[in-house]
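J.: this one's sequence-less:
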């Protein structure tokens, strides 16, 4: 057995899996902590971000979205992510799925602790020449919206 079949059976190197999981969590943390203006750093130059408003094609477009999101200083959010599944495609690529429960409040004060939505990310990850894992594609699909 060789190629993709062997990689799928053997799984990712634990260090690669940890790096991808850190990438996933860093994406949410930057948004939740007012640092979305740095989100472009997590994406490959030719990456695509789907499902959050209009499609964003390329790191520059994704970075611009992040700058606009960071400017919403009265918006508070928390991304609770679970059910992370990562499958290797090659030594330098993988795909994954992440369940998301999003809490968000616009305006002053605490807001209500009710989820805005439950969604799923379908991701493709790519290892950069420096060894860092980046998003090559991130697609958000809303499964349940607020009542």
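T.: The structure has been received and is ready for your questions. Quantities reported herein were computed from a predicted structural model and do not represent experimental measurements.

J.: hey, let's count contacts and neighbours off CA atoms from now on
T.: Fine.

J.: now the longest helix along the chain, how far from the centre of its chain.
T.: Across the chain, the longest stretch assigned as helix under DSSP state H is helix 14-32. Helix 14-32 sits 8 Å away from the centroid of its parent chain (CA atoms, centre = their mean, to the nearest Å).

J.: which strand in this protein runs the most residues?
T.: Longest strand in the chain by number of residues (criterion: DSSP state E): strand 75-90.

J.: so which strand or helix has residue 136?
T.: strand 133-145 (DSSP states H and E).

J.: returning to that earlier point: buried sites along the longest helix of the chain?
T.: Neighbour-count burial for helix 14-32 flags 16-17, 19-21, 23-24, 27-32 (criterion: 16 or more other CA atoms under 10 Å).

J.: what's the answer for stretch 38-45, then?
T.: For stretch 38-45, using 16+ other CA under 10 Å, the buried residues are 38, 39, 40, 42, 43, 44, 45.

J.: got another one to weigh against that:
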């Protein structure tokens, strides 16, 4: 089958022509794609682990130097803004949180670019400092991380993260 540029486009098994993105994806080795998907998933889980275990300031290193972190409340541009905001979060030692992520969907665009969506369920409790156990009150928020990933000289990094909120417990403050 030919497109307008007289370029040959092979149909898939159903007879539907493949677009250029699909053709590029098909050229990539399956193992390479799996490794990229896993590297991107690991960034997401590392982010959650750091914020949940009082190391939020280190989250900035998971982003590209010009990375963007965006929510309804704020947009942080670059590692330094991200680091500053996460240091403020880390300073709140009375807050215990668990960011539970699932339904990872990572689309590998090419060898150096990927996009992903991950469901987020946030459990959070503000209480006394130094406690080892917090009451379980149900999730504060359910939403999504929508990420763009780029391979850099440092390895895979988050270039852009947008946090969307779909469900919010009424008495909950901003995540």
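T.: Good, I have the coordinates. Note that the structure is predicted; figures quoted are calculated from it, not measured.

J.: nearest to residue 126 of structure 1 among the buried residues of stretch 38-45 of structure 1?
T.: Comparing the buried residues of stretch 38-45 of structure 1 against residue 126 of structure 1 with CA to CA picks out residue 44 as the nearest, at 7.6 Å.

J.: the closest one maps to what in structure 2?
T.: By TM-score structural alignment, residue 44 of structure 1 lines up with residue 64 in structure 2.

J.: so how far does the helix or strand that its match is a member of sit from its counterpart in structure 1?
T.: Residue 64 of structure 2 is part of strand 63-70, with elements assigned from DSSP H and E. The superposed strand 63-70 of structure 2 is, by mean CA distance after the TM-score superposition for structure 1, a mean 0.6 Å from where its aligned residues fall in structure 1.

J.: pull the residues that contact that strand.
T.: Defining contact as CA atoms under 8 Å, 6 or more residues apart in numbering, one finds that strand 63-70 of structure 2 is touched by 75-79, 82, 150, 152, 157-163.

J.: go on, stretch 37-48 of structure 2?
T.: 56, 59, 62, 98-101, 104, 106-108, 114, 149, 156-158.

J.: just give me the closest of those residues to residue 136 of structure 2.
T.: Closest to residue 136 of structure 2, out of all of the contacts of stretch 37-48 of structure 2 and judged by CA to CA, is residue 98, at 11.0 Å.

J.: how close does the counterpart of that closest one in structure 1 sit to residue 45 of structure 1?
T.: Using TM-score structural alignment, the partner of residue 98 of structure 2 in structure 1 is residue 78. Distance, residue 78 of structure 1 to residue 45 of structure 1, by CA to CA, to the nearest Å: 27 Å.

J.: try residue 3 of structure 1
T.: 27 Å.

J.: residues in contact with residue 108 of structure 1?
T.: For residue 108 of structure 1, counting by CA under 8 Å, 6+ apart, the contacting residues are residue 74.

J.: name the SS class of it, please.
T.: coil (DSSP: H, G, I helix; E, B strand; the rest coil).

J.: one more: the one 5 residues further on?
T.: When classified by three-state DSSP, residue 113 of structure 1 comes out as coil.

J.: map it across to structure 2 for me.
T.: Under the alignment (TM-score structural alignment), residue 113 of structure 1 pairs with residue 137 in structure 2.

J.: how about residue 53 of structure 1?
T.: By TM-score structural alignment, residue 53 of structure 1 lines up with residue 73.

J.: name the SS class of its match, please.
T.: Recorded secondary structure, residue 73 of structure 2: coil (three-state DSSP).

J.: pull the number of nearby residues for it.
T.: 8 (other CA atoms under 10 Å).

J.: in structure 2, what range does stretch 89-101 of structure 1 match?
T.: With TM-score structural alignment as the criterion, stretch 89-101 of structure 1 aligns to 109-121.

J.: same check, this time on stretch 17-26 of structure 1
T.: Stretch 17-26 of structure 1 covers residues 37-46 of structure 2 once aligned (TM-score structural alignment).

J.: that stretch vs structure 1, average distance?
T.: Counting by mean CA distance after the TM-score superposition for structure 1, stretch 37-46 of structure 2 comes out at 0.8 Å.

J.: perfect, I'm done here.
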